[in-house]
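Novice: model the following, please.
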Amino acid sequence: MESKNYLDDLSEIKDLMSRSSRFLSLSGLSGILAGLYALIGAGIAYVYLLPAEGESLRTHSTSFSLLVALLLGIAFLSIVTAIGLSYRKAKKNGENIWDATTTRLLINFAVPLLTGGIYILIKIQSDHFGLTGALMLIFYGLALVNASKYTLGQVRYLGYIEIVLGLFCAAFPGHGFWFWTLGFGVMHILYGGLMYQKERQG
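Specialist: Below is the predicted model of the structure:
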């Protein structure tokens, strides 16, 4: 009996330590919705904004400006959705969404992501945007891996997948749109679905 109580105490201490050092309010549903936003955006871009076969996208064209606006809109919706659903989950579990762990999570996520974003903008200004899709996937994957130690461990594996897709994207130029759609759309939905199922079971 004492042995069982001892094991229960250890389990409780381990759980408390995990909660104090990791942001556990990340919602799987936010991953699903982010993937849906990406797929809808990809559909809009494919039908209305991407150049026809044999043509190239010009940096200062209206289509290019609209494409950038579309990407920013997808990112904004994904971020707002993640914050909103994480807040709802934290409130439901009686947890504080903003603390030192959240700050560390955001810093570790933002540094690789902002670095990649600035680098991509520099390349675009030089009219070198052929590897934009690959760079977005790679730096996003690095951001996920870097931030995973402060949140759900499964985020690391999504990061690895994004990095690998980014490398394949770089190795097969001309197919960046499809790798981007796979990474930001399909993978987010699959990852979010798995996490959401675990949340419902737990």
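Novice: from now on I want contacts and neighbour counts done on CA atoms only, so please keep to that.
Specialist: Fine.
Novice: so who does residue 186 touch?
Specialist: Neighbouring residues of residue 186 by C-alpha atoms under 8 Å, 6 or more residues apart in numbering: 35, 39.
Novice: report the contact partners of residue 157.
Specialist: Neighbour list for residue 157: residue 145 [criterion: C-alpha under 8 Å, 6+ apart].
Novice: helix or strand for it, which one?
Specialist: Element membership for residue 157 (DSSP states H and E) is helix 155-171.
Novice: output the contacting helices and strands for whichever helix or strand comes after that helix.
Specialist: For helix 155-171, the following helix or strand on the C-terminal side (DSSP H and E) is helix 176-180. Counting contacts by 3 or more C-alpha pairs under 8 Å, 6 or more residues apart in numbering; DSSP states H and E, helix 176-180 packs against helix 132-147, helix 155-171.
Novice: contact partners of the first one?
Specialist: What that stands for is helix 132-147. Residues outside helix 132-147 that contact it (C-alpha under 8 Å, 6+ apart): 105-106, 108-113, 116-117, 120, 155-170, 176-177, 179-180, 183-184.
Novice: here's the other one to compare against:
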Amino acid sequence: MESKDYLKDINEIKELMNKSSRFISLSGLSGILPGVYAMIGAAIAYWLVTNSGQDYLNFDGTIFRLVMLDLFLIATFSIATAIYLATHKAKKNGVKIWDQTSKRLVINFLIPLVTGGIYILALLRQENYGQTAALMLIFYGLALVNASKYSIGDIKHLGLIEIILGLICALFPSYGFWFWILGFGVMHIIYGTIMHYKYDYKK
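Specialist: From the prediction side, this is the model:
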């Protein structure tokens, strides 16, 4: 009997240590809603480009700037939604939203993401548009994998899928737009739905 209690205590200690070293306040909706934003933003970008009458985007052109604004708004709404939902879940569970673990999560997520963003902007400045979608998927996937060690492990799976999609996209750059929708839209919605039923729905 004492042996069973001892093992139970060890398992409880291990679980507490694991929770203290990982940010577990992410919500499944923080995956679904950014996916929806991406789909809406992609539809707007598609409409802008197809109705522009241009065969290609010019870095200094109005349509290009509108597409960049579209992407910026998608990212802004996605980040704001993730912060709001994580804060709400953390308060509900009685845990801190901003501690050493969440700081490590953000730093490890931003390092590959910011690096990739700067590199992509440099390529766009040179009017090298062909690999933009592939690079966005790859660097975003790397950011997720890098941050996953400070959060729920399922994020790593999404990151690996994004990287794989990015590599395939690099082989078929003419389908970049559709790979972008698949990675940032469809996969986010699928991932968020799975996470919602796995972690949130039971609560």
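Novice: how far out from the middle of the chain is the helix holding residue 157 of the first structure?
Specialist: Offset of helix 155-171 of the first structure from its chain centre (C-alpha atoms, centre = their mean, to the nearest Å): 12 Å.
Novice: check the mean deviation of it from the second structure.
Specialist: Compared with the second structure after fitting, helix 155-171 of the first structure deviates on average by 0.5 Å (mean C-alpha distance after the TM-score superposition for the first structure).
Novice: how far apart are the strand or helix carrying residue 74 of the second structure and its match in the first structure?
Specialist: In this assignment (DSSP H and E), residue 74 of the second structure forms part of helix 62-93. Here helix 62-93 of the second structure, set against the first structure after superposition, deviates by a mean of 0.4 Å using mean C-alpha distance after the TM-score superposition for the first structure.
Novice: ok so, going back, only the buried subset of the contacts of helix 132-147 of the first structure, as a PyMOL command please.
Specialist: Applying 16 or more other C-alpha atoms under 10 Å to these, the buried members can be selected in PyMOL as follows:
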select buried, resi 105+108+109+110+111+112+113+116+117+120+155+156+158+159+160+161+162+163+164+165+166+167+169+170+176+177+179+180+183+184
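Novice: the helix holding residue 74 of the second structure: what's the following helix or strand?
Specialist: According to DSSP H and E, the helix or strand after helix 62-93 of the second structure is helix 100-125.
Novice: compared with the first structure, how much does that following helix deviate?
Specialist: Mean for helix 100-125 of the second structure is 0.6 Å (mean C-alpha distance after the TM-score superposition for the first structure).
Novice: what is that helix packed up against?
Specialist: Secondary-structure packing of helix 100-125 of the second structure (3+ C-alpha pairs under 8 Å, 6+ apart): helix 132-147.
Novice: just how off-centre is the helix it packs on within its chain?
Specialist: In terms of C-alpha atoms, centre = their mean, the gap separating the centre of helix 132-147 of the second structure from the centre of its chain is 8 Å.
Novice: what does stretch 100-112 of the second structure give?
Specialist: Worked out by C-alpha atoms, centre = their mean, stretch 100-112 of the second structure lies 13 Å from the chain centre.
Novice: next: stretch 194-203 of the second structure.
Specialist: For stretch 194-203 of the second structure - counting by C-alpha atoms, centre = their mean - the centre lies 18 Å from the chain centre.
Novice: next, the distance between the ends of that stretch.
Specialist: 14 Å (C-alpha to C-alpha, to the nearest Å).
Novice: picking up where we left off before, next, the buried residues of the helix holding residue 74 of the second structure.
Specialist: Using 16+ other C-alpha under 10 Å as the test for burial, helix 62-93 of the second structure gives 63-64, 67, 70-71, 74-75, 78, 81-83, 85-90.
Novice: circling back: the helices and strands packed on helix 176-180 of the first structure: which one's closest to residue 9 of the first structure?
Specialist: Among those, the nearest to residue 9 of the first structure by C-alpha to C-alpha is helix 155-171 (28.0 Å).
Novice: which residues sit in contact with residue 85 of the second structure?
Specialist: Neighbours of residue 85 of the second structure in contact, by C-alpha under 8 Å, 6+ apart: 26-27, 29-30.
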